[in-house]
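**Q** What shape does this take:
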Amino acid sequence: MIQRSKHSESGFYLHDHEKLYNQLLHLEKRNKKIVLIGVTFALLDFAEKYSMQLENTIIMETGGMKGRRVEWTREEVHQFLKERLGVRQVHSEYGMTELLSQAYSKKEGIFYPPFWMRIFLRDETDPLQILPWPKENSSQRGIINIIDLSNMYSCAFIATEDAGRIFPDGSFQVLGRIDNSDLRGCSLMTS
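**A** Modelled structure (predicted):
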């Protein structure tokens, strides 16, 4: 995506916080619109090191500490990033390496999947028990299962270890990992 944009100021800055800081300052001074996407632990590492007032920047965290930091709630992460980076809100992405689709949250941790991706909840004590769809003006709590129809030639169904809440319109909220679950995610890869 960075190469396809053909934007000379786009880049990958995982281990070069100083370069990212200088690039953000440069772009902010020029009133350029910026989208800063990062895994949660990397954004927190950056925000701990640098405090800024980003007026033209959208921040999107892609979830998880992946064993690299103590787990924080999404609310704690967003509050810290807002305070340290001077943004009004932080957006989120929810997806997995095994899936081709992602769900996005513009605010308040409510995710909206594309129409070809469905979220179902299973009972916390019985993995084979799918919970009923919530009635209007209510929500249901359980463990997140995902059906992603864009996965035509691979597994289209994932049973996660994420606790969540689903709403009647198909949107959902991730409440965190269930206790004693395995660490997961592409950010576990080492270079």
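
**Q** can we go C-alpha only for contacts and neighbour counts from here?
**A** Noted.

**Q** Mind listing what's buried along stretch 89-109?
**A** 89-95, 99, 101-105, 109 (16 or more other Cα atoms under 10 Å).

**Q** what's the farthest-apart pair in those residues?
**A** Considering Cα to Cα, no two members of the buried residues of stretch 89-109 lie farther apart than 89 and 99, which are separated by 26.5 Å.

**Q** all strands for this protein, in order.
**A** 34-38, 57-61, 90-95, 102-105, 110-111, 117-122, 140-148, 157-166, 172-177 (DSSP state E).

**Q** Next, the second sequence, to be compared with the first:
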Amino acid sequence: MVPSEFDDLANEIFLYQYRNNPIYRQFCDSITTLAPWRKPPFYLPISAFKSNRITTADVPPTHFFESSGTTGSTNSRHYINDVEFYLQMSMKGFENQYGSLSNYCILALLPHYLERQHSSLVEMVRYFITKSEKQQSGFFLNETKSMFQILQENKRTGIPTILFGVSFALLDFVAEFQLDFPELIVMETGGMKGRREEMTRNELHFHIKKGFNIQNVHSEYGMTELLSQAWSKGEGIFTPSQTMKISIMEATDPFEREKPGKTGVIHVTDLANIETCSFIATEDLGIDLKNGNFLVQGRLDQADIRGCNLMIV
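**A** Just a heads-up that it's a prediction; the model follows:
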């Protein structure tokens, strides 16, 4: 999709969501009332998903994804009707950067996520596993020894393998097992979740790279409120899927774009969010790399600790 096509579609979606999403329309109207010179689309604060049902649907949604959060926090809910659409968009975005899922053995080490319901990450990885043609693919909760043996065998037989893992579980795994598997793709999907002392992304990736003997740690940038993802093949540089576009805005003025190379707040246009809101102002800090790629630099002060892929830098 060329940039002009993306922008044209985004404008059409804005008009559709303004007409059909009462929460988003109220938000937009409040901006144009106070600042009529501002031009849409306007980016809805991501916190709105905690206290509102954000939807364009005339009928009650059939499904929702829920953020992980921490004990005592208010979780976000993303209400949708078409789960299959989310899965298809996720697969297309992933395969555009990594090739066909059928070629990979997909392993998942996602405690906490797997133990609760309504996780969009678990839904996505489960779908990826069904698209793999390798019978070893699957989730591993407490069967880390079995997963280690599969990784050893995949290394020996040359089976391309992707390991999706939450950060603390990957650290626990490499503390118990050491593996020499340079070809392995380790996809880190989240932070410590209060299970370990917080560390920088560089420290985390150092331990993971050492434990698996790999050159880079891959990462996913995704969240409950988005149906598209961005993927990093290393060094924290994320490439959005074709249905996703990142804008970095000034922390003190959400209407002003931050200069390339400077840290600002990540605003996401997600064309896959057609049923809810495609224009989201996150609480994440990032840097625009000018070529559509971006870096994630942490979170705004006062932002909730969440299950999305953010760490201190």
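
**Q** one step back: as a markdown table, the strands of structure 1 with distance to residue 77 of structure 1 would be great.
**A** What follows is the strands of structure 1, written out as a markdown table (distance: least, Cα to Cα, whole Å):
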| stretch | distance to residue 77 of structure 1 |
| --- | --- |
| strand 34-38 | 12 |
| strand 57-61 | 9 |
| strand 90-95 | 9 |
| strand 102-105 | 14 |
| strand 110-111 | 15 |
| strand 117-122 | 24 |
| strand 140-148 | 21 |
| strand 157-166 | 17 |
| strand 172-177 | 13 |
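
**Q** What separation is there between residue 80 of structure 2 and residue 48 of structure 2?
**A** Residue 80 of structure 2 sits at a distance of 16 Å from residue 48 of structure 2 (criterion: Cα to Cα, to the nearest Å).

**Q** the more surrounded of the two?
**A** Of the pair residue 80 of structure 2 and residue 48, residue 80 is the one with more neighbours under other Cα atoms under 10 Å, namely 23 against 18.

**Q** Can you find the partner of the more buried one in structure 1?
**A** Applying TM-score structural alignment, one finds that residue 80 of structure 2 falls in a gap with respect to structure 1.

**Q** right, and residue 80 of structure 2 touches residue 272 too?
**A** No. Assessed by Cα atoms under 8 Å, residue 80 of structure 2 is found out of contact with residue 272, at 11.1 Å.

**Q** give me every residue that touches residue 151 of structure 1.
**A** 99-100 (Cα atoms under 8 Å, 6 or more residues apart in numbering).

**Q** Identify the residue of structure 2 aligned to it.
**A** Match for residue 151 of structure 1 (TM-score structural alignment): residue 273.

**Q** hang on, residue 95 of structure 1 packs against residue 101?
**A** Yes. The pair residue 95 of structure 1 / residue 101 is scored as a contact, 6.6 Å apart, by Cα under 8 Å.

**Q** Where do the helices of structure 1 begin and end?
**A** Counting by DSSP state H, structure 1 has helices at residues 2-5, 17-29, 40-49, 74-85.

**Q** Give me the distance between the two termini of stretch 163-176 of structure 1.
**A** With Cα to Cα applied, stretch 163-176 of structure 1 spans 5 Å between its terminal residues.

**Q** Pull up the aligned stretch in structure 2 for it.
**A** Mapping stretch 163-176 of structure 1 onto structure 2 (TM-score structural alignment) gives residues 285-298.
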